[in-house]
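K.L.:
test case, fold it:
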Amino acid sequence: MTSKIAITPRSLSGGGHPALSMLTDKGYELVFPAPGQTPSEDALLSSVPGCVGWLAGVEPIPALVLDQAEGLRVISRNGVGVNNIDLAAAERHGIAIERAAGTNARGVAELAIALMLAGFRHVPWSDAMLHQGRWKRRKGVEAEGRVLGIIGCGAIGQTVARIAIGLGMKVLGHDPYPPKGFSPEGYRQASLDEVFEMSDAITLHCPPSENPLIDASVIARLKSGVLIINTARAELLDDEAVLAGLESEKVSCLATDVFREEPPEPSNLLSHDRVIMTPHAGGFTEESVTRATETAVYNLLKVLEQ
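P.N.:
Coordinates of the predicted model:
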């Protein structure tokens, strides 16, 4: 009987990837619960049971699905975050969890910088005005000499820091576990208070906690006109507080690549004309997808073939 492997990342389930041939060459049958889409819980329940491996994306993987996934030995993420997985349930069933750490760092970092520059220069708003036949301008700011605060200084945060320094920015980095040996000129490890109070732009590259990292009390302490970039997790922000910050212009722009639901439901925050959105595309580059897929496949085989 052929062993099955579920493939659920949207970047792979719609059109496949050459790296997946490493699995079929080994005799595995690939199962695609929702080609080109984020699979629903029902789709997972109908497809994952009977699979020995699972190459997973950012879709929620609850205990209910894992409880039904008899025979599943390993979940291999095509990224580093695993907060979408019920880890207690996985441990209870003896399911190994593998991560493709660092593989999408460059793609996410470049998008974070692109969002920052687009916010500094009001690129989406200007484009929208011209498409409407309206010749209107908003005065922007230049990156050189500005302070970028980075919360989360792993592979992505460090890459962001290097690019920002290349733009002439001063960089403050905060991480509860500061990276060893990372101290380029123009970068300084800082407290969370310093990042909040001194940054002209703040970019998030950390996992979510029980409560939002940026809420009304934090926004009150930020520099006036701060730009917030979020390519990490939507739960890091208090949406109502950020909306109030935009309305008061304490926050000049929110640029986000992540949402609580994907695709997101319309909201007052997301419809604001100083919110820039991209559809969770940080790691969706040719290079990042290839690195992440190859690593995820290697990690699957490492567990299944041992």
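K.L.:
contacts, neighbours, all on C-alpha from now
P.N.:
Will do.
K.L.:
strands of the chain, start to end?
P.N.:
Assigned by DSSP state E, the strands in the chain fall at 4-7, 29-31, 51-56, 74-77, 96-98, 147-151, 170-174, 187-189, 201-204, 226-230, 251-256, 275-277.
K.L.:
let's see this one next, to set against the first:
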Amino acid sequence: MKGKIAITPRSLSGAGHPSLSLLTDQGYELVFPAPGQTPTEEALLSSVPGCVGWLAGVEPIPARVLDHADGLRVISRNGVGVNNIDLAAAERLGIAIERAAGTNARGVAELAITLMLAGFRHVPWSDAQLHQGKWERRKGIEAEGRTLGIIGCGAIGQTVARIAIGLGMKVLGYDPFPPKDFAPEGFRMASLDEIFQLANAISLHCPPSDKPLVDLQVVASLKPGVVMINTARAELIDEAAVLRGLKDGQISCLATDVFRTEPPEASELHSHDRVIMTPHAGGFTEESVTRATNTAVHNLLKVLGQ
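P.N.:
Next up is the predicted model:
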């Protein structure tokens, strides 16, 4: 046996995946700290020490876990975000961090568009009314001719833009590092203020910073009735500010696939009838899981083979 590799993404630790056989074929033993679940810190502390590699999901990976991970050489994410990892601790300990950039872009982008359209047409609310035996309707809006603001124009944001343009939408994009080779007809770069003032829908595809991107000041500046879509990170929005926006009509709908704790705790925001929720399912498609797993596995073997 060459060593142990921890497998923690829920999409892999419960049902497995054929790509994982590439690791066992190379002589590695697979360790599953919490099959089918997001592992707790205690589960990681009891399972990761002694592993040379770690195929990681979105679970928090604090310095305490890394300090106890004797022999760990590489953490390979099955996605692109690494804000769940204490990167300073990883660097201090000489642990390589690998990402599966772009592998879930199509899956996340399609969900973002799905959530936008569901918000435009009040699909979850309408479904809930009918399940309760009520014949009620809310007037929706059509996508064609509307403006979508995309914050974060990497692989996911660009894919969202292409789909939205196909729907006949105008698309404004913001990114602190604008893509140089992305300029389809119907798309242009814009400032954050312009997006907040003009967009009928805003889709978030950027990493979080020290403070929320969408706070009370931003909510007050939004075009009234905007649909807000978050398939990136929950920390991008101030929940109290967004709840106020929903109550006063500044925000027509919040559609979110991400939460500060997963599964989320009950809250006034999450119970609001203009909030659409999905269980961090953006990259949870057959195709995205396969692409991400293949890349994550190959990244592990690349580093461990050095």
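K.L.:
let me see the TM-score of these two.
P.N.:
Once superposed, the chains reach a TM-score of 1.00 (TM-score structural alignment, normalised by the length of structure 1), with 306 aligned residues with a C-alpha RMSD of 0.5 Å.
K.L.:
okay if I get the strands of structure 1 as CSV plus distance to residue 125 of structure 1 and mean neighbour count?
P.N.:
Output for the strands of structure 1, formatted as CSV (distance: least, C-alpha to C-alpha, whole Å; neighbours: other C-alpha atoms under 10 Å):
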stretch, distance to residue 125 of structure 1, mean neighbour count
strand 4-7, 37, 24
strand 29-31, 42, 18
strand 51-56, 35, 24
strand 74-77, 35, 26
strand 96-98, 40, 19
strand 147-151, 22, 26
strand 170-174, 26, 24
strand 187-189, 31, 18
strand 201-204, 18, 26
strand 226-230, 15, 25
strand 251-256, 11, 24
strand 275-277, 9, 20
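K.L.:
quick one: which of these is nearest residue 119 of structure 1?
P.N.:
strand 251-256 (6.1 Å; C-alpha to C-alpha).
K.L.:
now do the helices in structure 2.
P.N.:
With DSSP state H, the ranges of helices along structure 2 come out as 10-13, 21-25, 41-47, 63-67, 87-93, 105-121, 123-131, 155-166, 192-198, 216-221, 239-248, 286-304.
K.L.:
reformat the strands of structure 1 as TSV; add distance to residue 62 of structure 1.
P.N.:
As requested, the strands of structure 1 are exported to TSV (distance: least, C-alpha to C-alpha, whole Å):
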stretch	distance to residue 62 of structure 1
strand 4-7	15
strand 29-31	19
strand 51-56	13
strand 74-77	13
strand 96-98	14
strand 147-151	28
strand 170-174	31
strand 187-189	36
strand 201-204	25
strand 226-230	24
strand 251-256	25
strand 275-277	27
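K.L.:
re earlier: of all the helices of structure 2, which one comes closest to residue 183 of structure 2?
P.N.:
The nearest among the helices of structure 2, by C-alpha to C-alpha, is helix 155-166 at 9.6 Å.
K.L.:
relative to helix 105-121, how tilted is the closest one?
P.N.:
50 degrees (axes from the mean of the first three to the mean of the last three C-alpha atoms, to 10 degrees).
K.L.:
superposed on structure 1, what's the mean shift for helix 155-166 of structure 2?
P.N.:
Compared with structure 1 after fitting, helix 155-166 of structure 2 has a mean deviation of 0.1 Å; criterion: mean C-alpha distance after the TM-score superposition for structure 1.
K.L.:
give me the contact list for that helix.
P.N.:
102, 104-106, 108-110, 112-113, 148, 150-151, 170-171, 182, 184, 186-187, 205 (C-alpha atoms under 8 Å, 6 or more residues apart in numbering).
K.L.:
how about stretch 211-220 of structure 1?
P.N.:
196, 235, 236, 237, 238, 241, 242, 245, 250, 251.
K.L.:
if we can go back for a sec, JSON lines for the helices of structure 2, including mean neighbour count?
P.N.:
Listed next are the helices of structure 2 as JSON lines, based on neighbours: other C-alpha atoms under 10 Å:
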{"stretch": "helix 10-13", "mean neighbour count": "22"}
{"stretch": "helix 21-25", "mean neighbour count": "14"}
{"stretch": "helix 41-47", "mean neighbour count": "16"}
{"stretch": "helix 63-67", "mean neighbour count": "17"}
{"stretch": "helix 87-93", "mean neighbour count": "15"}
{"stretch": "helix 105-121", "mean neighbour count": "22"}
{"stretch": "helix 123-131", "mean neighbour count": "15"}
{"stretch": "helix 155-166", "mean neighbour count": "21"}
{"stretch": "helix 192-198", "mean neighbour count": "18"}
{"stretch": "helix 216-221", "mean neighbour count": "16"}
{"stretch": "helix 239-248", "mean neighbour count": "18"}
{"stretch": "helix 286-304", "mean neighbour count": "19"}
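K.L.:
what sits against residue 111 of structure 2?
P.N.:
By C-alpha under 8 Å, 6+ apart, the neighbours of residue 111 of structure 2 are residue 282.
K.L.:
same thing but 10 Å
P.N.:
Listed by C-alpha atoms under 10 Å, 6 or more residues apart in numbering, the contact set of residue 111 of structure 2 reads 117, 160, 229, 231, 257, 278, 281, 282, 283, 284.
K.L.:
how about the residue nearest in space to the middle of structure 1, nearest residue that isn't a chain neighbour?
P.N.:
Closest residue to the average C-alpha location of structure 1: residue 232 at 3.8 Å, with C-alpha atoms, centre = their mean. Once flanking residues are discounted, residue 232 of structure 1 sits nearest to residue 205: 5.2 Å by C-alpha to C-alpha, 6 or more residues apart in numbering.
K.L.:
spit out the contact partners of the one you found.
P.N.:
Applying C-alpha under 10 Å, 6+ apart to residue 205 of structure 1 gives the contacts 108-109, 112, 150-158, 160, 175, 229-233, 236.
K.L.:
between the contacts of stretch 211-220 of structure 1, which is closest to residue 11 of structure 1?
P.N.:
Nearest to residue 11 of structure 1 among the contacts of stretch 211-220 of structure 1, with distances taken as C-alpha to C-alpha, is residue 235, at 22.8 Å.
K.L.:
burial measure for residue 122 of structure 2, as a count.
P.N.:
Neighbour count of residue 122 of structure 2, defined by other C-alpha atoms under 10 Å: 23.
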